[in-house]
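Peer 1: take a look and give me a structure for this.
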Amino acid sequence: MIEILGQSYGVTVGSDIQRDGMYLEVEDNAKVALAEVFYSDRDNSMTFTGYRADLPLPLVEWLIAHAKERLTPASGNGG
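Peer 2: Predicted structure coming up:
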C-alpha cells in the first residue's frame, strides 16, 4: 500500500507466464487496476499501461520509478 496526494493505492508485483515477464500494478481502494508497468523477459523491454485517463502524475512517476527498481534484473545477476 502506498499513499500519494492523500490517496491510498494497492500495489501488486507479479509474474505473467503467458506474456513471459513481470509486472508492477497499482489499484484503487475497490481493487480496480489503474495502471501497470510490464517488464518482458523476451526482449528486456518495459511498457506502461494506464487503465484510466486521469491518473495523478505523481502516481505514474512513482510506478515507473519503482518498476525500474523492482522488475529490471540487477547487473551481475545474469541480466
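
Peer 1: okay, CA-based contacts and neighbour counts for the rest of this
Peer 2: Fine.

Peer 1: ok, residue 51 touching residue 28?
Peer 2: No. The criterion here is Cα atoms under 8 Å, and residue 51 misses it with residue 28 at 11.4 Å.

Peer 1: joint contacts of those two?
Peer 2: residue 34 (Cα atoms under 8 Å, 6 or more residues apart in numbering).

Peer 1: grab the longest strand from this protein for me.
Peer 2: If you go by DSSP state E, the chain has its longest strand at strand 7-16.

Peer 1: contacting residues for the residue nearest the centre of the chain?
Peer 2: With distances taken as Cα atoms, centre = their mean, the residue of the chain nearest its centroid is residue 24 (2.7 Å). Each residue near residue 24 by Cα under 8 Å, 6+ apart is listed here: 11, 12, 13, 14, 36, 37, 38, 63, 67, 71.

Peer 1: how about this one, so we can line them up?
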Amino acid sequence: MNKWEADGRRFEVLMASDIVRDGMALELSDLDSERGSGPALEIFWSDADKTFTFFAHRAINIPLEILSRFVDEAVRSLPPSS
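Peer 2: Modelled structure (predicted):
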C-alpha cells in the first residue's frame, strides 16, 4: 500500500484479503526493526460479523502519530463501501 515515516523510522502498510477469516486486514510493519520482517500489527475487518479486531503479532514501539494514522486508515479503507 504505502510507506510512512515518523521520528526517523520507516513503516509499511499493506492491505490483505483473508478468505479463511472472511474479511480484510491492514498490516503494519516496522521496516527498521531488528526483530525481523513481517507485520507487527494488524487491524482486521470481519465481513461475517461487521467488526474490527486489533492484533499485535509481536511487541513493537510505535510513534503515536503512526498508530493513529494506522487506525484512521483502517476505518477509512477496510469496511466495504455501500
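
Peer 1: out of the contacts of residue 24 of the first structure, which are buried?
Peer 2: Among these, those classed as buried by 16 or more other Cα atoms under 10 Å are 11, 36, 37, 38, 63, 67, 71.

Peer 1: can I get those residues in JSON lines including distance to residue 2 of the first structure and secondary structure?
Peer 2: What follows is these, written out as JSON lines (distance: Cα to Cα, whole Å; DSSP: H, G, I helix; E, B strand; the rest coil):
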{"residue": "11", "distance to residue 2 of the first structure": "7", "secondary structure": "strand"}
{"residue": "36", "distance to residue 2 of the first structure": "15", "secondary structure": "strand"}
{"residue": "37", "distance to residue 2 of the first structure": "16", "secondary structure": "strand"}
{"residue": "38", "distance to residue 2 of the first structure": "19", "secondary structure": "strand"}
{"residue": "63", "distance to residue 2 of the first structure": "10", "secondary structure": "helix"}
{"residue": "67", "distance to residue 2 of the first structure": "14", "secondary structure": "helix"}
{"residue": "71", "distance to residue 2 of the first structure": "18", "secondary structure": "helix"}
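
Peer 1: what about the counterpart of residue 9 of the second structure in the first structure, neighbour count?
Peer 2: Alignment note (TM-score structural alignment): residue 9 of the second structure maps to residue 7 of the first structure. Using other Cα atoms under 10 Å, residue 7 of the first structure has 10 neighbouring residues.

Peer 1: residue in the second structure matching the residue nearest to the centre of the first structure?
Peer 2: Alignment note (TM-score structural alignment): residue 24 of the first structure maps to residue 26 of the second structure.
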